[in-house]
Structures are given as structure tokens and as C-alpha cells.
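> Please find the sequence and the predicted model below.
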Amino acid sequence: MDAAPLPGRARACRLRALDHAAVHPVRRAVIAVITIAVLAVTSVLLFGFGLNLLYLTLRATRLKPPPPRALLTTAELRVCVQLPIYNERYVAERVLDAACDIDWPRDRFEVQVLDDSDDETVQILSRRVAHWRRRGVDVSHVRRGSRAGFKAGALSYGLGHTSAELIAIFDADFVPPTDFLRQTAGSFQDPSIGFVQARWGHLDEGYSWFTRLQALFIDFHFLVEQAVRSASGYFVNFTGSAGVWRRAAIVDSGGWTANTLTEDLDLSYRAQLRGWRAAYLEDLVVPEELPVSIDAYRSQQSRWATGSFQCAFRLLGPVWRSRNRLATKIQATIHLLAYGVGPLMLVQLVCYPTLLLTVGRHNIPWQLGDALLLGLGVAISPWLGFIVAQTRRGRPWWTGVPSLFCQVIGAGMSLNVIVALLAAFRTGGTFVRTPKHHIVQRGQEWRDQAYVRVGDPRALLEAALGLGALSILPVAIAMDQTLLAIYSGLFALGFLLVASLSLVDLMEVLALSSPHRCLSLSKTATATGLSLPISPRPGLCTTRCSGWRTPGSPAIRCWPRRC
């Protein structure tokens, strides 16, 4: 008599029995072949992405620090600083003050506040514009009357109302240093330079563990990807803020368009296809404010991913038809399709149950097993890149170790990227801004401010996918498929983490809308010393505290006591 199956393998055996009874052998073989083919193709593509990250990381280790750059002492060119703003009551005044304080001869300097706001941001900016006009700054408060074209439309409208030769652009959450133009304008002495890009810093990096992870992401982009691409002569993207454009390059490249949600990436690629070059200044840092919650981050990543895919659809043809060298074309392709890693990983996750049911009773073919193992090895390439980025920033290497959680967050965002990919098949789209709250240090409160929106139904889908991935884990372990177990565990952790943080956002905002629930929450937080960040997010449910106060008021600094 056969021995009873081991308790740990009971579930796997039941699945095998059901599979044997329900799936015809020929049909099962066909499904297995298709599954293995899909996994093989996606593994090759992921391997290519990972191998390129390893290449960029290794090249970054050989980059020398940029030499000291002398400040430009003469100022012959007229400069216009554009500030595209939409409903930014908490940070609008800060960026306007910083822009008006930039060191440049006043007779060749102007500031355009491109204000499409429909809330009290308009009054805040109007008062501050009047203040700087009294101090002799040529600053204009530009109101279009609509949001046609969103940010691209505002920038294009402003360009038509200035004759400046250089156009500096800052988003509302940035704080440019006073010597920004002195640092950047010298690059335009080279007539082939179309735009200059500075590196992003972080005002609120220390606010929470989540803002630290975001800072690692951004540091990797600027200190590894952008640095290597610039040094190697590959295409470099303008990142939408903290940069300066030559007016002639904008006009020659067709100007700003709202055909994509990443007008910055679109224009920078079109300019470089026209022969203009980019200058990346790694040592010039312009700090910006990071989103303080997973909800705001999801919204931001959705827009960036949609825009990147839209640019890929529009520009990959011209890139490959251009006369640029092959390496430049390959790097441009990988760059434009970088958000495709998430959908590829999600496709693999969907294939795992079928693989276990059709092939799991036998050993996975060694070719596929080796491919998965190799893919797992290459998967650590982003982690190495994050570590190198921190060392290039002048920090100890171990400050990049927590970036392992960046990959967990990335796995949890893969559904969001799938939705973004589907949206990219439409031209343009709605530009959903990422709300900012003037957060600059740990402990600042913003939960009862405006722009707080929660309740995105995608969190439910992420939770379902997380539970599905979690259910694969014990089956894979029981069938001795360790690699599949590792991948499934990564997805389960990522999806459930992202969904849980979204749920925390919703619960805390709802708690703040009810005084007695707010008091209970504050007592719990005080007793445990726990502070869980939440943030604005487009979704089903919109909640705004009735006792809202302006930034810096006691109602915000001491919200538990006020409740």
C-alpha cells in the first residue's frame, strides 16, 4: 500500500489530482509549451533590462567627479524663469520666492508664474507677485483661463509671451539655489547645447522610510543612469524641472505638445533627434519635495509610466531611423521602455500557476530553470546600482542596502504600470498632478490639509493579486520549485504592502474626519509612538477635514490636541 502523502505536500497533491482529472494530456502539453514559451521570452527581455542596468552601474563606478565649475560672471543672455503651477497653495509661495531671488541682472531677467489654479493659490500668488514687483523684479502672473494642454499648454503659452533666449523651468515643489543661472548659463556658450539638466535633491528625504526609498530611486536615476548616458554621449532626458532650455531648441524641435503626459521626455528626445545636445550638471543640486505616501506616489508613477509608453510609441521609429550610432539607439529604446519591466514581471506571475499545474509534477526543463536562476541573479542589478549611486553621492555604501525594498515596491506597482500601459494607447490624457504639502522635516503634519483624496479601487485589485501570489508560495515550496517561490513571495509582499499602505491612508483620513475617531487614533499613536504617513490620492472617496487651517497654524502642528 502506498504511503500517505506528507502533510506539507497535501495541497500540492490535491492540485495534481485535480489537474490530472480536468486537463486532457494533449491540451496540458499545449498549455505547458505556451507557458514555457511566454516565460522564456519574458525572461530574456528582463535579462536584457537587468544586464543593461549592470552595464550602467559598472560604468558609473569608473566615472570621475565633475571638475569644479566657475560661476558665470557675465550675463549677456535674457532669461525667463517659468513656474507652471496648478492648485499648489502650500508650496507656490516658496518656489516663487526662490525663483525671484535667483542671481541674474534684473534688466535681463523675468519670471512667469503660469498659474492655472482654481483655488486660493491664485490669491496667494497674486499677493506675492505684487510683493516682488515692488522690489523691482519683472514677474508676471499669467492666467490662461483654462487648463488646455495642461503643463505643456502652460509652458507653450508662456513661451509666446516672452522674447528670452533661455527658459528655466521649475515645478512648484522645487527650491532653486540663488546661483542656479550662474551655474547653468555657461553651458550655452556651446551653440549645440539645447538644454541643461541639474540633479534633483530631496527636501523631505528623512520624513519617513518611504521617502528614503524614493530618494534612492531618484539618486539612482541621476547618479547612475543620467551620469553614464551623458558621459557616453547617449540621449539624456529633461526631467521636467530644474533645467534650462535654449529657446531656439524648443522652437526647432516643434515646441511643447500635450500628445503625451511626459512632455519633458518627449521634447528632449525630439530635440536630440534634431541634433541638439544635452548638458547634465551632476554637481548642481536642486532640492524638491517627495510624495509622502504610497497613494501620491502611485499617482505620480502612473503618469510617468503612461507618458513614457506614449513617447516610446511616438519616438522609437524616429530613433531607429536616425543616424545615431547603434549603442545610442539601444540605450534610447531601453530608456523609453524602462517601465515595461513591471508588466513583464506581472505576466510571469500569471504564468506560475499554469507552470506548476502542467509541468510541476515533473522537473521544470533545465533551460527554463537556468533562465529563471539567471534572471534572479540579474535582478540584483538595481540593488547594486542603488549602492553605487549612494557612494557617488558621498555616502557609505551600506546606505544603499535598504534599496532591496525598492524592488518590493516596484513589484507592487506592476499592476499600476499595466493600467498605465493601456492608457498609453490614447493620445494625451489627463495630467493629474502630485500634491505637495510643504513637508521639509520629520514630524510635520499635513493630514488635515486640502487635496487629500483616497479610496482608489486599484488597491483592492492589488490586495487580490497579493493574496493570489501568496497562495502560489506554499505550492511552489511543496513542489520543490524554490525559484518560483522566491518570485511569488516578492510579488506577494509587494502587492500586499502597497495595498496595506493605501488602506492605512483611507482609514486615517476617515478617522480625521470624525472628532471622536480622531481622538481615539491620536491616543493610539501617542501610546505606541507610531506615525503612519498618508497623502492625497485621486480615487472614489474624497475627504477633507472641516477644521482645515493654513500651513503652520496650531491646528496642523498639533492635530491630536485640537481634535
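That came through fine.

> CA atoms for contacts and neighbours, from now on please.
OK.

> Tell me, how many residues neighbour the closest residue to Gly466 other than its chain neighbours?
Excluding the flanking residues, the one nearest Gly466 by C-alpha to C-alpha, 6 or more residues apart in numbering is Ala492, at 4.2 Å. Counted with other C-alpha atoms under 10 Å, residues neighbouring Ala492 total 26.

> what residues are up against Ala492?
465-470 (C-alpha atoms under 8 Å, 6 or more residues apart in numbering).

> Show me those that map onto helices.
Under the assignment DSSP state H, the contacts of Ala492 contribute 465-470 to helices.

> and stretch 188-207, which residues are buried?
Along stretch 188-207, these residues count as buried under the neighbour rule (16 or more other C-alpha atoms under 10 Å): 188, 193-205, 207.

> What about the residues you listed, which are in strands?
193-202 (DSSP state E).

> which of those lies closest to Leu519?
His202 (32.6 Å; C-alpha to C-alpha).

> In contact with the closest one, which residues?
Going by C-alpha under 8 Å, 6+ apart, the list of residues near His202 reads 215, 287-290.

> This structure: strands as residue ranges?
79-85, 109-115, 139-142, 166-169, 193-202, 243-246, 277-288, 453-454, 541-542.

> One more to weigh against that first structure:
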Amino acid sequence: MQAGRLPSPGGHAWLVTAAGVLTLTGGVLGAGDLAVLMFLAIQSVNMLFFVRHLAFVAATTRRSTLGGPGAHTMARYWPSVTVLVPCHNEEAVVVAMVSALGRLDYPRHRLQIICVEDGSSDRTGELLDDHAAGTGITVLHRPPGQGGGKSGALNFALTRARGEVVIVFDADHRPHPGVVWRLARHFADPEVGAVQGLCRIHNGSASPIARLVEIDYLAGYLVNESGRHLIYRLPAYGGANCAVRRDLLSSAGGWNEDTVTEDTDLTLRLALRGYQVRYDATAIDEEEAVTTLRHYWRQRYRWARGHQQAWRDFRSAVWRNRRMSFTGKLETTMFLLVFHTPVMAGLGALLLLLWTLGAVRIDPAFDSYMFAFWTLLFLGPFLELGSGLLLSLQTRRNVGILVFFVPMFFVGVALCTKAWIDGLFRRRYTWVKTARSVPGAPGSPSSVVAADSSAAAG
């Protein structure tokens, strides 16, 4: 089931044009003045994102987003719900996941739970069959080599879904018992198309990388998602611990199997059709963070490739859309550019290096701006990270590790730049499964190898 992805602009004509304009400008103004113009352009982008970060921090520290708008009016709404969990080579986590699904507190006659074993080569299918037996959980076995990654597995199960609302969890997630109702209640409002809950990391102590991911999630959900929700009513549907109307999903052709970030794709398709995406911080589940730099790179590279693709697919449609306000279009554009800003930061770092080495001579009057550049580059993200810690009351335990976000920032620059170049030259890329850890041995790599397989659904 294909979702009808919007076509990306063909060719590299725009890149050739941009290179020509830069060459011509450099020839007229000189390399130094060209560097200053590029530097000021990057500074302007940094300033815009800094103001955005500051607005999110101010909004989330002043107002609560716990239940979302009108939460008290939705207490009596109990729609039928289908929970979908795609599983590919998940033997390390699948037993804990099934146990958590069995504790979901929702009327059983209105709840359907489907786990999709997606062509696994390990014991995932066997473990699902054994532990789901007698629980009311349906296990579907998708043949190997079907393609489509996580989206393909979800679309395979969607044909069996009976609920008015579809909720998705990943195999490493452990939803809290009340999460289904907390997500589903928002659909009492017919303008709501999807709802995102709060994801927490349960293995933050497994390794320094896992601890950094834990802090990143705190900032992402407690500040970024909350800020987008409070200011613009435009939080992102995050792909797990999230709910969507089944009729909207079906009418759109299901999840997009041509992208590796089906969540961003669906967020944009719903927003362009005029539906709200809400955020509910009381709908909590826990997930596993990657524990090594290698797995971190693979996971974030996938996010970058998919998000950058969404920019190419939807940038024009956003500004042509008549349902969105101007501020909504501006925020959506900035949301789509999130994985492009590290690329611009890398370009700024290159300019700084050339200036330091004397390869590019810049007017001394701009020397002070170099300091401002690096201040803005880090201050916005650190505001979010610090605010996330404050809101979660975990400052004392985690504040010391914030310094490691500086080298991780440059890791982000490198992986986003690689993703941008690979996307520009249309290098083939398919779903990459996130590696899991063996239960009882935090931080140890799973015996399941993360495979570059389009059938993976992790």
C-alpha cells in the first residue's frame, strides 16, 4: 500500500545555479566579502532558530501542556482502538513489550492489539507466539522480503485494524497502563487527526551515549514538542506512542513506504489537510536508547535522510496551502529545516577555519561576530536541553554530562552533512533497524545485528 509521496524536484539545476551565483559574486566582491555575506546569512538563520528555541522555553516553563487543550472535557470519550506494534528481529525486547501491552488499561471490548512479526531471522516470531498466547494479542507474520520497512509492516496490519483510532508503539517501547485512553480521548474533537504522547528513556544509565539521548529526549518532548503545541498547535507525530484516525490514514493510502521517516511524512500530510496534531505529556511510555556511537550515527542518519526528504517533498506544498496561517507555514518550514541547520553550521565552521588559517581575509570589524556566531550556535539548543532537565527535575543527575553535547554537536554536523550530500545525489537508502540491548545487560549490544534491510521495522 503506497502513500503517494509527493515528487521531489528533479535534477541538480538549483545547485548548479547556486554555485554559479556564488562564483560570480565572489568574482565581483572578492573572496573576503563573499565569506562575510555567507557568514551573515548563516548568522541570520541561527538568530531565527535561537528566537524559536527561546520562545519554546518561555512557553513551556510558563504554562503546562500535560493534558492538552480541553482535556477535562474528554473524560467520557472511549473510541475503539487498534494498537499496532511492528517487530523485526526484536528478540531482545519483545517479551517485555508483550508484558507491557498486557497491562494496558482500556476496555477490552474496545481494544484490539496486533503485533506484526516482519520477516525476522531470529526468535522474534517464536517469542511473540509463545508470550501472546491467551492474552488476546493478535500476532501476524509478514513474509520476508516484502519491503517498505516499518511502514510496510504497519500497512500490512492496517488491513486487519478495526479501531476508529490506531495507536503505534515500537517493539522496544513499554507503554504505561493508561496511555491508550490518554491518547484516544483527544479524538472527541473532530479537528484532531493525530496525537503524540511523551516518550522517556528507560536505559539512560546504560552508557554515556544513552544518557545523552535521554537528555535529548527530555528537551525534545518537554520543550520542543510542548512549545510547538502551545504556540502553533503544530507538534509532530513522532512515529511511536502516537495515535491517528484510521479513516484519515486509510484515505491517505496508509503509511508512506517510500520514506524512512514515515512519522514526519504523515505529520505533513495531516497538517496540509487542515487537521490538528496534539501533544499530551500525560500519555507516557518508555523506550530504549542506543548505547554506542555507531548505533547513534545509524539512527540519526536515518532521521536526517528522512527529514531532509520531507523538506524536498513538502516545502512548496506548505507555502501553497490555504489552510495554514503564515506563522504556521513559517514554523512548519523551520521544523522541516531542523536537519539542515547542522549542515549550515558545518559551512560556518569551515568559514571560521579558513579565516583562522588566513585563507580568507575578513574585515576586522567582523571579528566580534565570530564569537557571536558560536554563541548563537550552541545557546539555543542548550536552552532547550537545560529547560528539559529543569522540567523533569533531573538537573543534578545530568547537568555535568551536558558538556559532551559539544562533541556530539559536531557528530550531528557530520551525519547531517553526509545525509544531505547523499540525498542530493539520490544515493539509494532503505530502512535501517535500530539495534537493541540484551535484557539484564544494560549497554551490551544485542545479538541481533542492525541490518540495512527494507523489511526491517524497528
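Received the coordinates, thanks. Everything quoted here is computed from the prediction, not taken from an experiment.

> picking up where we left off before, what's the most distant pair in the ones in strands among the buried residues of stretch 188-207 of structure 1?
Ile193 and His202 (26.9 Å).

> Quick check: end-to-end length of stretch 134-149 of structure 1?
32 Å (C-alpha to C-alpha, to the nearest Å).

> So for it, what gets flagged as buried?
Quick answer for stretch 134-149 of structure 1 (16+ other C-alpha under 10 Å): 137-143, 147, 149.

> likewise stretch 143-162 of structure 2?
The neighbour-count check on stretch 143-162 of structure 2 (16+ other C-alpha under 10 Å) flags 147-158, 161-162 as buried.

> Stretch 311-325 of structure 2 now?
Buried-residue list, stretch 311-325 of structure 2, by 16+ other C-alpha under 10 Å: 311-315, 318-319, 324.

> Tell me, how many residues neighbour Phe371 of structure 2?
11.

> which position in structure 1 aligns with it?
Alignment note (TM-score structural alignment): Phe371 of structure 2 maps to Leu373 of structure 1.

> how much space between its match and Gly410 of structure 1?
Distance from Leu373 of structure 1 to Gly410 of structure 1, by C-alpha to C-alpha: 20 Å.

> same thing with Trp383 of structure 1?
Distance from Trp383 of structure 1 to Gly410 of structure 1, counting by C-alpha to C-alpha: 12 Å.

> For the two, indicate the residue with more neighbours.
Set side by side, Trp383 of structure 1 and Gly410 show more neighbours around Trp383, with 24 against 20, by other C-alpha under 10 Å.

> tell me the contacts of the more buried one?
400-401, 403-404.

> what's stretch 296-307 of structure 1 aligned against in structure 2?
Counting by TM-score structural alignment, stretch 296-307 of structure 1 falls onto residues 295-306 of structure 2.

> what's the average distance of that stretch to structure 1?
Mean deviation of stretch 295-306 of structure 2 relative to structure 1 after superposition (mean C-alpha distance after the TM-score superposition for structure 1): 0.4 Å.

> quick one, what contacts the closest residue to Asp363 of structure 2 other than its chain neighbours?
Distance criterion C-alpha to C-alpha, 6+ apart; nearest residue to Asp363 of structure 2, sequence neighbours excluded, is Gly32 at 7.6 Å. Applying C-alpha under 8 Å, 6+ apart, we find Gly32 of structure 2 in contact with 360-363.

> Can you tell me which of the residues you listed is closest to Asp422 of structure 2?
Closest to Asp422 of structure 2, out of all of these and judged by C-alpha to C-alpha, is Val360, at 28.2 Å.
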